[in-house]
Structures are given as structure tokens and as C-alpha cells.
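*Asks:* show me the folded form of this:
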Amino acid sequence: MTDPTIGRLRVSGATLHYEVRGRGPLLLLIPGGTGGAASFDGIADELAATYTVAAYDPRGLSRSPLDDPGAEQRVAEHAEDAFRLLELLSPGEPARVFGSSSGAIAALHLLTAHPERVERVVAHEPPVVEVLPDTSEHRALIARVQETFRTQGLMPAMAVFAAGLKKDDDTAEPAPAPELPPEAAARAEQTLAGLPFFISRIVPAFMSYVPDLDRLASLSDRLVLACGQDSRGELPYRPAALMAERFGTELRHFPGGHVGLNTHSVGFGEALKKALLA
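*Replies:* Here you go, the predicted model:
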């Protein structure tokens, strides 16, 4: 794997760690969950053959500390961080952007707020549950997760959260976790360290976000909505499927499920390259 060029960018209330590889037009990668720039290690080199690939740790996670560790998180602020990176790394030139999960929510807001800076956005399973007809159930889930975290702690809260993401009719015992490539398994410690911030700050802020569907529809020629081929029926799959149907656009399917980036990195990278050119 090629060693990236490392940078630090001061933004409002935080300092962002970012990494750059390759040459060509800019491709900004926005991670989801507790992932940082390292979550793209499995695909970054392949993409860097075509693009200048930039990835970063979102504010509050890993190597991007907040000035105020207790600061509330907002989707608009995270999207503005991405915009600042575009301004730094691709001044005056529209860029391509990929985001997964919560990172895909930030990418959607970036597209609506700064469309002139974005040539194409690929959004993989953005859990914008406010667009769903049963959104009240998901608001209740988020409230249960927060209450469980407050009263019982991290792992019980994560269990409630994970159960709420499953298929509505899925009552089976959970399948064994897929075996991760060594580089993904090595990030487990970082993932665990970021979970309290994720469950208490990112989940409530991002899953209560209401996207501007009319504006996204008007920009849908620059938007590729994607889901994991193994995710059908799960909560993170449904908003992208609904938006693709509403916008009259194709819903792309990438290998694996919600975390296919980690479990099926080679196929995921190939699918992403095709989506960026669509």
C-alpha cells in the first residue's frame, strides 16, 4: 500500500487529519460510523491510479480532535468540513465525492449546499430515516438507543441500535460476523474507541437529519444512490431505495452489506469506480 501524504486542516471547532494519494481529478472519500481515513485503505491505492484520492477522519473521531470535546454534532458542519477540504485540494475545480452511511449523509448535504463544487456524489446507504413513511418508529429507536446508553452503557446501547437496523421480519439469530481482511481487523481498536462518540453524538444528529428532497431531485443527475446487495430490507437500505425511486434514477448495488467496504473491498472498489463514471 502506498504511503499517503498527510495533512492537517483547521476548521471551525476542530482540526482535521487527512490523507492524499495519487494524481488526477479529486475524489474525496467521507467515511461513516467510527471509520476514518484508514477505512479506505483497501480501495485507496486502486482508485489513486485514476484520481487524487483524499480521505479524512471526521471531526471528533480518531486523529481529528474537537476543540470542545462535548460539542454537539451537526450534519451541516460535517458537510462544511468536506467543503473546506474541496477548497483546499481542488480549488476552482468540481470534485467527485463518495460517502458511506453517516458519511453519505454529509455528502448529500454537501451536494445541496455547494453543488458548484461537486461533479458527482456516490452515496452508499445514507440512513436518512426521516424520508421513510414509518419515520416515527425510527425516531423512537434513536430515543431508545440514547436512553440505553445513558442508563446501561455502550454495549447495551449498541445492541439496541443493531437490532433496530435489521430487516423487519428478521427474527433469526444473528449470523456470525464476516471475516475481515487483516487491515480491517487491525482497525478494531480504533472502531471501539470511537463508539461512544458515534452512538451519543453522530447517531442522534445524523439520523434526525431531514434532506431537501426537492433540491436533491433537481441535482439527481450528479447523484448516484447505492446500497449493499446483501442489505435488502434493512433500515439503512430503505432511504436510498426510496430516493432513487422518487428521483427516477438507478439504485446501484455494491458487493456485501452495509459495511461492504470492509468485507468486500476489492469488489466494492470496482463498483465505486463504475459509479463514479456513470
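*Asks:* C-alpha from now on. contacts and neighbour counts both.
*Replies:* Will do.
*Asks:* burial count for Gly70?
*Replies:* 10 (other CA atoms under 10 Å).
*Asks:* go ahead and list the helix or strand containing it.
*Replies:* Counting by DSSP states H and E, no helix or strand carries Gly70.
*Asks:* against Pro156, how distant is it?
*Replies:* With the distance defined as CA to CA, to the nearest Å, Gly70 ends up 22 Å from Pro156.
*Asks:* do the same with Pro94
*Replies:* 43 Å.
*Asks:* neighbour-wise, which of these two wins?
*Replies:* Set Pro94 next to Pro156 and count neighbours by other CA under 10 Å: Pro94 wins out with 19 against 14.
*Asks:* look at the closest residue to that one other than its chain neighbours and say how many residues are nearby.
*Replies:* Excluding its sequence neighbours, the residue lying closest to Pro94 (CA to CA, 6 or more residues apart in numbering) is Arg117, at 4.3 Å. Other residues within reach of Arg117, judged by other CA under 10 Å, total 20.
*Asks:* here is a second sequence; please produce its structure as well for comparison:
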Amino acid sequence: MTALPATGGTLDVPGAQLYYELRGEGPLLVLVGSPMDAGPFAPLADLLAADYTVLTTDPRGVGRSPIEDPDQVATPELRAADLSRLITEVDAGPAGLLGSSGGAVTALALAQSYPGQAHTVIAHEPPLYEVLEDRKELIARSEDMVATYRGGDSIGAFRIFMEIAGMAMPEEMFQQMFAERGEKEAEEDRRFFLYTQGPTTQWVPDLDALRAGSTRLVIGIGEQSAGQLCDRTSRALAASLGIEPALFPGDHGGFMGDPAAFADRLRAVLAGR
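*Replies:* As a prediction, the model looks like this:
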């Protein structure tokens, strides 16, 4: 199957310019991450474009979405407001929405504050400390991570991050991912450690509002994520909402590891199967 070409665009929003891409035709389906940009979603978006108009975006301050204030805190509420404006801009909603990792927190914030914008929100592995009993320990460990970063040891900060996440990887892979960082990557690292991860992981969802809203909520978990932080947070959140989590192929980044299998599962979940 030949991938449908993506059309890029930009949207001016207060304090930032958002880059986004559209693919395909049909009902609107939004794929969003944080702090990840649109790039890793491209293989999945290409597959889904046969059935949907697929919207992907770089969150403010990431990738091709510049911000006016480099020290602006990237709260889930702010990111949800950006996403709401994008959905309004493309004028094809209400949307189906898949948020991954920090993007899952963005998606939950959208469902909470803009319930008419999405008919279905699939929050795939949201890293929410506040739904766990050991949240104080996790916050303290994250504060140690930030202090390590502020002390000039970005590699050490990433090691703590991976430990908190419960994601083990070979040393060679770790070095490839985190040791060689260019100027742009270093700036995005700064925003992640100082202005994004804290507000994301410590966001407190309004469970009553999420339960009462018109948006259908799905909490997604990777089949291979057992033992990882986001497996725990996702199961705890689903239990708090009184819903059964939906399993997806792969782990935390399953949509990158096997986009075809992930696309098939996503279509089924959107269809209520």
C-alpha cells in the first residue's frame, strides 16, 4: 500500500506556533505525544490514513513548534488548549484521539476541559504519579533527577528517568539514545526536565469530571509493559475510573515497534471492539 502524502501546516496560538501534519481522508483521528514530536507517529499515521484524516503535531516547544518564552511551563492544560485549537482549525471534529505517554495526559486534560472536541480518548500509558500509593517516593526521585540535571549531569538524569520508568536497556543502546545530543536536542532536554515532566507526572485528573463527561474514555496498556511505571499508573487510573484497560501490542512505544499490529488494534478499539 502506498502511503498517502502528509500535508504540513502551522497554527499561531498564544505564545507559540504549532506545526501539524494531516494525512488521508475520513473521520478525524488525532495522534499526540509529549515530549515526543510528530515524527515517530508517521508509520502509524500512514497506515491509518486509508480510513481516517490523521492529525499529528509537534507540541509547543518541541521539534518544529517554536515558543516565545523558553521557560514557559508545559502544563497538560496548556497542551490540551493547543490541541483543542488544532482540532478547531482543521474543522473535521469531533475527533478520535490517541495520546501516548505524556500525550495521554494531554488527551485526558482535553477530555476534561473540552469534552466536545473528542468523541473517544484513548490514553495509552499516561505516567500519572498521583494515582499511585507511592507517589511521594516517585516525586522525590523525580526531584533528584531534576537536581542531577541542574548539576550538569544530563546522562545521570536520563539514567534516573529510565530507572523511574522501569525501562531497562543495554548500555550501548542507552549511550546511542542519550550520550550524543546536539544543540536542538539539548534544548528539548532542558524543557523536558525543567518544564514538562513535573507538570505531566504530577497532574491530578478530575475523576468525577472524566466519568461524567460525554467523551468515551479508554485506558490503553502495552502487552509487554508489565512491571513498568506506566503499566502501574494506567491500571490504577482505569480502576479509579471504573473501566477495564485495553491492551495494545508491544510496550510503551508499541506503535513504533509494530505499527501495523498497533493500527489494527487501534481501529478495533475505536470501533468499540
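*Asks:* and Leu55 of structure 2, what does it touch?
*Replies:* Neighbour list for Leu55 of structure 2: Tyr20, Glu21, Leu22, Arg23, Leu28, Leu29, Val30, Leu31 [criterion: CA atoms under 8 Å, 6 or more residues apart in numbering].
*Asks:* closest one of these to Lys184 of structure 2?
*Replies:* Minimum distance to Lys184 of structure 2 across the contacts of Leu55 of structure 2 is 18.9 Å, recorded for Tyr20 (CA to CA).
*Asks:* which non-adjacent residue is nearest the aligned residue in structure 1 for the closest one?
*Replies:* With TM-score structural alignment as the criterion, the equivalent of Tyr20 of structure 2 in structure 1 is Tyr18. In space, and not counting its chain neighbours, Tyr18 of structure 1 is closest to Tyr56: 4.1 Å by CA to CA, 6+ apart.
*Asks:* quick one, strands of structure 2?
*Replies:* Using DSSP state E, the strands found in structure 2 span residues 7-13, 16-23, 28-32, 53-58, 95-100, 118-124, 216-222, 246-248.
*Asks:* now the fifth one on structure 1. Mean distance?
*Replies:* What that stands for is strand 95-100 of structure 2. Here strand 95-100 of structure 2, set against structure 1 after superposition, deviates by a mean of 0.7 Å using mean CA distance after the TM-score superposition for structure 1.
*Asks:* tell me which residues in that strand are buried?
*Replies:* Ala95, Gly96, Leu97, Leu98, Gly99, Ser100 (16 or more other CA atoms under 10 Å).
*Asks:* cool, stretch 253-260 of structure 2 as well?
*Replies:* For stretch 253-260 of structure 2, by 16+ other CA under 10 Å, it's Gly253, Gly254, Phe255, Met256, Pro259, Ala260.
*Asks:* closest one of the buried residues of strand 95-100 of structure 2 to Ala109 of structure 2?
*Replies:* Scanning the buried residues of strand 95-100 of structure 2 for proximity to Ala109 of structure 2, where the rule is CA to CA, the winner is Gly99, at 10.6 Å.
*Asks:* list the contacts of that closest one.
*Replies:* Gly99 of structure 2 neighbours (CA under 8 Å, 6+ apart): Leu31, Val32, Gly33, Val105, Thr106, Ala107, Val121, Ile122, Ala123, His124.
*Asks:* quick one: what's aligned to the last one in structure 1?
*Replies:* Okay, so that is His124 of structure 2. In structure 1, His124 of structure 2 lands on His124 (TM-score structural alignment).
*Asks:* for the residue nearest to Pro94 of structure 1, give its distance to Thr249 of structure 1.
*Replies:* Relative to Thr249 of structure 1, and taking CA to CA, Arg117 of structure 1 is found at 22 Å.
*Asks:* ok, Ser208 of structure 1 next?
*Replies:* 24 Å.
*Asks:* same question for Val131 of structure 1.
*Replies:* 17 Å.
*Asks:* what's the end-to-end length of stretch 82-101 of structure 2?
*Replies:* Note: stretch 82-101 of structure 2 ends 17 Å apart using CA to CA.
*Asks:* again with stretch 203-220 of structure 1
*Replies:* Across stretch 203-220 of structure 1, first to last residue, CA to CA, it's 26 Å.
*Asks:* outside of it itself, list whatever touches it.
*Replies:* So stretch 203-220 of structure 1 is contacted by 73-75, 102, 105, 108-109, 111-112, 115, 127-131, 139, 142, 146, 243, 247, 249 (CA under 8 Å, 6+ apart).
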